[in-house]
Structures are given as C-alpha cells and as structure tokens.
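[1] sequence and predicted model, in that order:
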Amino acid sequence: MIDIQKTAIKHVLVISPRKFEDHRGFFRETWNQSALKDAGINLEFCQDNQSISFERNTIRGLHFQTPPYQQAKLVRCGQGAFLDVAVDIRRGSPSYGAWVSVELSAENGKQMLIPEGFAHGFRTLMPNTEILYKCTAAYAPECDRAIRFDDPDIGIEWGISRDLAILSEKDAMAARLSECGSPFTWDRSQ
C-alpha cells in the first residue's frame, strides 16, 4: 500500500510507501510500477542515481535538463535527511516560479515525485546524507542546466544563508530563472 499526497503544485506528489518493521529491521517497497500506474502515475524510469553529501548544509541545485532529455524524478533518502525542493519552470503555468519542499529522510521514507518542467534541488540536514533518485531520461551534459538556489524571484526558504551553504562551482555560478530562458511550456490540458 502506498500513500500518495498532493502538494501545493499540481503533479508534484509526495509518495509514502508502507514500512514493514520487526526485530530484524524493516522492509519498504520503494517503487512498484503497476501499483503507481493504478494510481495514475505512469512513468518509465531508465536511470537510478545515488548522491552522498558529506556535510550538513550542502545544497545541490536547482537542476534540470532541457529537451529532448527532460527528466521526471522520483527522489528519496537512503541515509540522513534533506530538504527536497521542486520549482515550476513551465512558462505560462499558473504556478510558474512557485516552489514546494518536503523533508525526506531515511526514517520517514517519503519520496517526492518531480515531473518534467521542474527544477530540482536539495539541502542536506545531516552529515553523510544519501540521496537516491530515479530519472525518466539519462544524464545528458549538453542539456544540463542550473538556476541559482537563492534566486530572489523564487524565494525558496532553505533555512540557511548563502554564506553558510556548501555549493559546487556550477551551482554558485548559476543564473536566475529570469535569465535562463526555460524551454518548458505549460500544457493547459494537464
């Protein structure tokens, strides 16, 4: 059994798989294509990624890939905890530039489903945090893009100032959403 919760932005979902626990440990089914298809989620993932951030307050993102390698992602935590963020970058969308965040942890087992047309980023809340995510398209460096995590036009509440954030050079140099020219357009029929 899987609990699926809507967020403030349509199509960004929080998925909470059931946890079976006893004296030995626990079991959790983190992906079941058939069960999620029955719930209206019909995605084909082709790549699984793993990321470990050694330090608390590491921020990765906001990242997205342009067509033809745009990605939907299903993100979860293997170890530790992080604040996961999705930003709507679909031009014309009623929620363009809006964001949602969810704390994902090894303990709570929650996952965030981020559709195509969204930028994704996260801030680690604990040292040695492991992020695991499935993607619907393979990594394509020529399509890889980034938006400033602290873009004032978006206004994400990361709970940390820029001077305390641990960033890659790429993320530190990222452009604002207004400068990046999003290739995504909102489809009114969705």
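    Here it is on my side, so go on. Numbers count the residues shown, from 1 in each chain.
[2] please make it C-alpha for all contacts and neighbour counts, starting now.
    Will do.
[3] list the buried residues for the longest helix seen in the chain?
    Determined from DSSP state H, the single longest helix within the chain is helix 33-38. Using 16 or more other Cα atoms under 10 Å as the test for burial, helix 33-38 gives Leu36.
[4] also stretch 42-57?
    So stretch 42-57, judged by 16+ other Cα under 10 Å, has buried residues Phe45, Ile52, Ser53, Arg56, Asn57.
[5] helices of this protein, start to end?
    33-38, 169-172, 177-180.
[6] grab the most central residue of this protein for me.
    His120 (4.4 Å; Cα atoms, centre = their mean).
[7] burial count for Ser161?
    Applying other Cα atoms under 10 Å, we find 10 other residues in the vicinity of Ser161.
[8] and it, how far is that from Met112?
    24 Å (Cα to Cα, to the nearest Å).
[9] could you do Ala146 as well?
    19 Å.
[10] how much space between the nearest residue to Ala86 once chain neighbours are set aside and Gln65?
    Nearest non-adjacent residue to Ala86, counting by Cα to Cα, 6 or more residues apart in numbering: His120, 4.8 Å away. Between His120 and Gln65 the distance is 10 Å, computed by Cα to Cα.
[11] residues near Lys19, how many?
    Quick note: Lys19 (other Cα under 10 Å) scores 14 neighbours.
[12] same question for Val75.
    24.
[13] so it sits against Gln111, correct?
    Yes. Using Cα atoms under 8 Å, Val75 is in contact with Gln111, at 5.4 Å.
[14] thinking again about what came up before, mind putting the helices of the chain in TSV, distance to Cys135 included?
    Shown next, in TSV, are the helices of the chain (distance: least, Cα to Cα, whole Å):
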stretch	distance to Cys135
helix 33-38	14
helix 169-172	20
helix 177-180	22
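[15] out of the ones you listed, which is closest to Ser93?
    helix 177-180 (14.2 Å; Cα to Cα).
[16] related to what we said a few turns ago, for Asp3, find the nearest of the helices of the chain.
    Taking those one by one with Cα to Cα, helix 33-38 is closest: 10.2 Å.
[17] pasting the second one now:
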Amino acid sequence: MIFRETALKGAYVIELEPFSDERGQFARSWCREEFARQGLPTELAQGNVSINTTRGTIRGMHYQLEPHEEIKLMRCVHGAIYDVIVDVRPGSPTFHQWIGVELTPTAFRMLYVPAGFAHGFQTLADDTEVNYLVSAPYMPNAARGVRYNDPRLAIDWPLPVSRISKQDASWPLLEMADA
C-alpha cells in the first residue's frame, strides 16, 4: 500500500498495489503492520457496508463526539463515489477545510478518515456499494453532523442531490455544530 497524505493533516489517500496474473488481480486493503509503520492506529471495531440504489445519493456529513470519535477506512467496491471529509478538530491548522476524493473499484484506492473529521459521500453511479472499516462502535448519543450544503463549506458536490435522508438534510450549519 502507498500512503499519500492529503492537504488535511492526518488524512490519507491509500493506493492499493494490485498483483495481476492470468486469474485477475489481488491486493491487500488492510495490513496492521503497514498502518503501524505510518504511525496510524490499528484498532478496528467494525466493518460496514453501504448500498445505494440511486446516483446522486448523499450520505453525511457525519462524525461522533469524543470519546467515541471514529477513524474510517473507506473503499468503493461497486459503482463510484465522491468521498468528502471536513476537518472539525478545533485548533487544527486545517479546521473547517474539506477535500473530496473519487473512489471506484478500479482506481484501487481508499480514503483514510482520521478522528475529528466529518465524513460523507455522494454516489456517482446507480447501485453503488461502499465497504468501510471503523475504529469505534456507533454510539447514537455521540452521533453528530454538519449540513452537506453549508454555504460556509461550499462543498462542490459533482451531481444534483437525488436522495438524502431527512436527518442528513437537517444537520446544523457548521457554526452551530457540536465539536
């Protein structure tokens, strides 16, 4: 795996290194030792699957309050997503900045989302499946979010929104969100 730190300190795009032969391809998507060599936490609590039927669907922007913050390792295994993270760590030099990364199965890359980041994605294709590993169990009382269309963030979503949950559409604006 090749770890490339993004403009947001602690967030990485991780390129898988596929091995190809007559059968197809093989690549590791998780290796405790490689993550440890990068100084990244290696404790995982759960694996999640998100299946989205309609192109343009938005899920997010979610995070959890301390001490239940989550680290996520995102990978699209079918379809395509535009994966977005926002730094919500008070005192961070990139506080309230965001990046977006396109993830597809054939791109052989993942997004490492550090604790203290709001996270969401938009599907770029129908029938998109996302698999991700999480460092902490979901705690409903610690769950928070920020509005996907907050004008202060001005996230440049690639498509018009086709579907979004009532909860995700009604998260507070960034200035009113819990940190």
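    Arrived safely. Just so we're clear, the structure is a prediction, and the values are computed from it rather than from any experiment.
[18] tell me how the two chains score on TM-score.
    Aligned and superposed, the two chains score 0.95 in TM-score terms (TM-score structural alignment, normalised by the length of structure 2); 179 aligned residues with a Cα RMSD of 1.2 Å.
[19] okay, Ala146 and Met112 of structure 1: which has more neighbours?
    Met112 (26 against 23).
[20] which residues touch that one?
    Val12, Leu13, Val14, Ile15, Lys73, Leu74, Val75, Arg76, Asp84, Val102, Leu104 (Cα atoms under 8 Å, 6 or more residues apart in numbering).
[21] the fourth one: how many residues sit nearby?
    For Ile15 of structure 1, the number of neighbouring residues by other Cα under 10 Å comes to 22.
[22] likewise for the second one?
    The local packing count at Leu13 of structure 1 equals 21, with neighbours defined by other Cα under 10 Å.
[23] go on, the fifth one?
    The burial count assigned to Lys73 of structure 1 is 24, neighbours taken as other Cα under 10 Å.
[24] what about it, distance to Ile114 of structure 1?
    Going from Lys73 of structure 1 to Ile114 of structure 1 by Cα to Cα gives 5 Å.
[25] in this structure Gly47 of structure 2 contacts Val134, no?
    Yes. Using Cα under 8 Å, Gly47 of structure 2 is in contact with Val134, at 6.1 Å.
[26] what does stretch 19-28 of structure 2 rub up against?
    Contacts for stretch 19-28 of structure 2 (Cα under 8 Å, 6+ apart): Met1, Leu16, Glu17, Pro18.
[27] can you select the buried ones among these for me in PyMOL?
    The following PyMOL line selects those of the contacts of stretch 19-28 of structure 2 that are buried, judged by 16+ other Cα under 10 Å:
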select buried, resi 1+16
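[28] strands - which of the contacts of stretch 19-28 of structure 2 land there?
    Judged by DSSP state E, strands contain none of the contacts of stretch 19-28 of structure 2.
[29] let me know the closest of the contacts of stretch 19-28 of structure 2 to Leu173 of structure 2.
    Leu16 (35.2 Å).
[30] pull the contacting residues for the closest one.
    Residues in contact with Leu16 of structure 2 (Cα under 8 Å, 6+ apart) are Met1, Ile2, Ala27, Arg28, Ser29, Phe108, Arg109, Met110.
[31] keep only those of these that are in strands.
    Residues of the contacts of Leu16 of structure 2 located in strands (DSSP E): Ile2, Arg109, Met110.
[32] the second one -> structure 1?
    Residue pairing (TM-score structural alignment): Arg109 of structure 2 is matched to Lys110 of structure 1.
[33] show me what contacts its match?
    Val14, Ile15, Ser16, Pro17, Arg76, Cys77, Leu104.
[34] ok, and those residues in structure 2?
    For the contacts of Lys110 of structure 1, the contacts that persist in structure 2 are Val14, Ile15, Ser16, Pro17, Arg76, Leu104, with contact defined as both residues aligned by TM-score structural alignment, their matches' Cα atoms under 8 Å.
[35] for the second one, which non-adjacent residue is closest in space?
    By the measure of Cα to Cα, 6+ apart, the closest residue to Ile15 of structure 1 outside its immediate chain neighbours is Ile4, 4.6 Å from it.
[36] surely that neighbour touches Arg18?
    No. Look at Ile4 of structure 1 against Arg18 with Cα under 8 Å: they stay out of range, at 10.9 Å.
[37] need the overlap of contacts for the two.
    The contact lists of Ile4 of structure 1 and Arg18 share no entry, where a contact means Cα under 8 Å, 6+ apart.
[38] matching Ile51 of structure 2 against structure 1, which residue comes up?
    Under TM-score structural alignment, Ile51 of structure 2 pairs with Ile52 in structure 1.
[39] contacts only, for its match.
    Per Cα under 8 Å, 6+ apart, neighbours of Ile52 of structure 1: Asn128, Thr129, Glu130, Ile131.
[40] relative to Ala140 of structure 1, which of these is nearest.
    Ile131 (19.6 Å).
[41] what's the local residue count around that closest one?
    For Ile131 of structure 1, the tally of surrounding residues (other Cα under 10 Å) stands at 24.
[42] so what's it up against?
    Counting by Cα under 8 Å, 6+ apart, Ile131 of structure 1 makes contact with Gln50, Ser51, Ile52, Val75, Arg76, Cys77, Gly78, Gln79.
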